[in-house]
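Chemist: Quick one: sequence and predicted model below, then my questions.
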Amino acid sequence: MMEIDGSQGEGGGQILRSALALSMCTGQAFKLTRIRAGRAKPGLMRQHLTCVNAAAEISGAQVDGAELNSQSLQFTPGVVRAGSYAFNVASAGSCTLVFQTIWPALMLAAGESRVQLKGGTHNPMAPPFHFLERSYAPLLRRLGAPVQLALQRHGFYPAGGGEFEAVIGGASETLMPFDLNERGGLLEQYADCLAPALPSSIARRELNKLGTMMGWQPEQLRNAGVRQNEGPGNALLGTLVHEHVTEVFTEFGEKGVTAEAVATQLARDMRKYKLSQGALGPHLADQWALPLALAVHLRQQPASYSCTELTPHALSNFEVIQHFLPVSIRTEPLGNAHQVLLTPA
């Protein structure tokens, strides 16, 4: 039984989710203590509990400690089974994080899986659906893991109610690691504003301010069509499409923050990325490590990628990955960016 301290590094839910994913992929049982000790409300919240229950369902795992606010969990996986599944966070908690927990195991299972997920699809502190669709999924396909995503309903905090479907093909025989150190030429750049159940002036002001700061034309500024009963909510997304990678940056509106302030922060994030040599932004750099490490291990071939920033979140994730897989992850400076190198240990 592998023992993991959930307070290590940034001490958040990513430690739990990566441990669950890698446990199912490797068959290695683990005991996680001091769960989310680095957070104001430690222990398992509803979305974390949904991650545990989803992992248990697809792998037939034996679990001890799967209850709200639990700060200790013991997880012994069985055999991961491809099939049709449905998981509901039953709150505005992120269902995209639930999906990322079970995605690696299902992509290594024999056969195709169809997963229906309900909850928050566009949440602060979690990857929005559009990030998974435009940034993450294309890299998984390039890695040799087929996946299709379809958004049926947006879900914002605090109402939730979002829904999407994922179809995942088995990829244990087709995974192949690759280097991603150059983003390539810029092919397209545009913004989407999601603002259901809010005055239309909010979307207009956000897009106008962003367009002015980025020097974009009106056709690059999209007031996305969402149903009024999918809110209230507000997310401003900036998408930068390059030859080898697409990055999606998101800024969420909230009470007391002006539309102009939302657009200004998003513009700053995109400008920072544009000024760096790194291929991947900070969030993609974190989340790309796990599937790439699985491919490096399975094929016994090294791979690398460059990124604009190495967050505490990413460094904690690297530690968990190296607990489960005989893969070495090291980093080194690369101009004004960083390079992450993964090699079979």
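Modeler: Thanks, I have the structure now.
Chemist: switch to C-alpha atoms for all contacts and neighbour counts from now on
Modeler: Fine.
Chemist: List of residues touching stretch 81-97?
Modeler: With contact meaning Cα atoms under 8 Å, 6 or more residues apart in numbering, stretch 81-97 is reached by 46-47, 50-51, 54, 58-59, 106, 109-123, 126-129, 155-161.
Chemist: Check which helices and strands the helix or strand containing Q14 sits against.
Modeler: Applying DSSP states H and E as the criterion places Q14 in helix 13-26. Here helix 13-26 touches strand 30-33, helix 46-59, helix 95-108, helix 312-324, going by 3 or more Cα pairs under 8 Å, 6 or more residues apart in numbering; DSSP states H and E.
Chemist: What segments of the stretch 101-250 of the chain are strands?
Modeler: For the stretch 101-250 of the chain, the strands defined by DSSP state E, counting those that start in this stretch cover 113-119, 147-153, 162-168, 186-194, 221-223, 235-242, 246-252.
Chemist: Out of those, which is closest to P77?
Modeler: strand 113-119 (18.2 Å; Cα to Cα).
Chemist: In terms of secondary structure, what does the longest helix seen in the chain contact?
Modeler: For the chain, the longest helix by residue count, based on DSSP state H, is helix 259-275. Using 3+ Cα pairs under 8 Å, 6+ apart, the elements in contact with helix 259-275 are helix 200-214, strand 235-242, strand 246-252.
Chemist: Which among these is found nearest to Q14?
Modeler: The nearest among those, by Cα to Cα, is strand 246-252 at 19.4 Å.
Chemist: Now stretch 250-267: buried residues?
Modeler: 250-253, 259-260, 262-264, 266-267 (16 or more other Cα atoms under 10 Å).
Chemist: of those residues, closest to V296?
Modeler: For the buried residues of stretch 250-267, the nearest to V296 is T250 (30.1 Å; Cα to Cα).
Chemist: and the gap between the closest one and L298?
Modeler: 33 Å (Cα to Cα, to the nearest Å).
Chemist: adding another structure so you can compare the two:
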Amino acid sequence: MEWINIDGSQGEGGGQILRSALSLSMICHRPVRFTRIRAGRQKPGLMRQHLTAVLAAQQICNAQVEGAVLGSTELSFIPGPINSGNYAFDLGGAGSCTLVLQTLLPALWICTTASHIRLKGGTHNPMAPTVDFLQYAWLPIMAKMGAVAELQLHRYGFYPAGGGDIEVNTQPVTQWNELNLRHRGQPTGIKAEVLNANLPDGIGLRELAVVKQQMSWPDERLHEILLPRVQGSGNVLLLQMDFEHLSESVCAFGSKVKKVEVVANEACKEALAYLASSAAVGEHLADQLLLPMALAGRGSFSTSKVTPHLRTNAEIIQKFLAVNIRIEPQDDRFVVEIERRKC
């Protein structure tokens, strides 16, 4: 049994190293040994959402696991056969449902039958993709690649209270499709949404006023959504942009120590930088396309920014799969290419 050894402090040193390696361990049937998990973080080791990802992965492939406790900086994971089925996982707070889901989906997609997953915890966490982002930007691209999952949001869960509830149905991938996203194409739609839960009136309207001024978007594309059935309070501004070949989404989170106008300006700044470039894919979506494209064996995309997350994820993927991942500057963007290694 040949182990793959992962230093959890390498590169950006975050939880994504753990999640990507767990997904690939299950898919490739390769045992993996982690050391120095999140060693550079303020709170090193496994936090609740990381531990839930480990235990969820263990459940769907009947893995042998050592070190799966809160705060652990070392972990061994020996996967068994992946089993489709009905699964439910409760993160017990505001830990990200989406990050746990993205750990499981690649493995469940290669099963021969459908699966159903219920996740409770955080749906809108500043340190993770939102449920809206998955529904709007990531899952439609996965569907083009042949990987279908239907995600329903039953209850919002904002950080730090949590209490969210999502449901996901997956279908088996019969064949991974190669996808090349070098250009986003012509714009086809725009929308700004403010999600407000248990906050004073006027916050959303102030954020949308900044969007109108900064982005020059018309009133009919600006919406405030008031959420009555939510634990705690929350404020998220979503800027959604549709193009011929994909959709992109930018979000910013409100907090007690941040002025409403600052929140809106953050989102607008990121959106305007993306629109000013010729890249197809924004910096956050780029990171989340690498693993599925590597499973397809070939693909490419252009992105506006190369983050440490992107480079670290590329390094982890190449430890498991026989692919080469190249990241090259091209004019005002970067082009990422994935192809199978030649024997």
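Modeler: Looks like it came in fine. Quick caveat: nothing in here was measured; it's all calculated off a predicted structure.
Chemist: returning to that earlier point: looking at the helices and strands packed on helix 13-26 of the first structure, which is buried most?
Modeler: When these are scored by mean count of other Cα atoms under 10 Å, the highest mean neighbour count falls to helix 95-108 (a mean of 25).
Chemist: In the second structure, which residues correspond to that one?
Modeler: Using TM-score structural alignment, helix 95-108 of the first structure corresponds to residues 97-110 of the second structure.
Chemist: And for stretch 159-170 of the first structure?
Modeler: Counting by TM-score structural alignment, stretch 159-170 of the first structure sits on residues 161-172 of the second structure.
Chemist: Need the residues that contact that stretch.
Modeler: 92-95, 97, 105, 108-123, 147-158, 230-233.
Chemist: so can I have TSV of the helices and strands packed on helix 259-275 of the first structure showing distance to A303 of the first structure?
Modeler: Listed next are those as TSV, based on distance: least, Cα to Cα, whole Å:
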stretch	distance to A303 of the first structure
helix 200-214	34
strand 235-242	20
strand 246-252	19
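Chemist: and of these, who's closest to P291 of the first structure?
Modeler: strand 246-252 (17.2 Å).
Chemist: what about that closest one, how far off from the second structure?
Modeler: For strand 246-252 of the first structure, the mean deviation from the second structure after alignment is 0.5 Å (mean Cα distance after the TM-score superposition for the first structure).
Chemist: so how far is that strand off the chain centroid?
Modeler: Centroid separation for strand 246-252 of the first structure versus its chain: 12 Å, with Cα atoms, centre = their mean, to the nearest Å.
Chemist: cool, and stretch 123-136 of the first structure?
Modeler: The chain centroid and the centroid of stretch 123-136 of the first structure are separated by 6 Å under Cα atoms, centre = their mean.
Chemist: Which part of the second structure matches it?
Modeler: Stretch 123-136 of the first structure maps onto residues 125-138 of the second structure, going by TM-score structural alignment.
Chemist: Just the terminal-to-terminal distance for the matching stretch.
Modeler: Rule used - Cα to Cα; the end-to-end distance of stretch 125-138 of the second structure is 17 Å.
Chemist: Name the surrounding residues that touch stretch 286-295 of the first structure.
Modeler: By Cα under 8 Å, 6+ apart, stretch 286-295 of the first structure touches 18, 104, 136, 140, 143, 175-177, 301, 303, 310-311, 313-315, 317-318, 321, 325, 327, 342.
Chemist: State the number of residues packed around V245 of the first structure.
Modeler: V245 of the first structure: 20 surrounding residues under other Cα atoms under 10 Å.
Chemist: surely it meets N181?
Modeler: No. The criterion here is Cα atoms under 8 Å, and V245 of the first structure misses it with N181 at 10.0 Å.
Chemist: Quick check: neighbours shared by the two?
Modeler: A279.
Chemist: Could I get the helices and strands packed on helix 13-26 of the first structure in JSON lines, plus columns for distance to K274 of the first structure?
Modeler: Formatted as JSON lines, those follow (distance: least, Cα to Cα, whole Å):
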{"stretch": "strand 30-33", "distance to K274 of the first structure": "39"}
{"stretch": "helix 46-59", "distance to K274 of the first structure": "33"}
{"stretch": "helix 95-108", "distance to K274 of the first structure": "26"}
{"stretch": "helix 312-324", "distance to K274 of the first structure": "20"}
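Chemist: and C193 of the first structure, which of these is closest to it?
Modeler: helix 95-108 (19.4 Å).
Chemist: Adding distance to M1 of the first structure, write the buried residues of stretch 250-267 of the first structure out as CSV.
Modeler: Putting these into CSV (distance: Cα to Cα, whole Å) gives the following:
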residue, distance to M1 of the first structure
T250, 39
E251, 41
F252, 41
G253, 44
A259, 50
E260, 51
V262, 46
A263, 48
T264, 48
L266, 44
A267, 46
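Chemist: between those, which is nearest Q71 of the first structure?
Modeler: F252 (29.8 Å).
Chemist: Contact partners for that closest one?
Modeler: Contact analysis of F252 of the first structure by Cα under 8 Å, 6+ apart lists 124, 234-236, 262.
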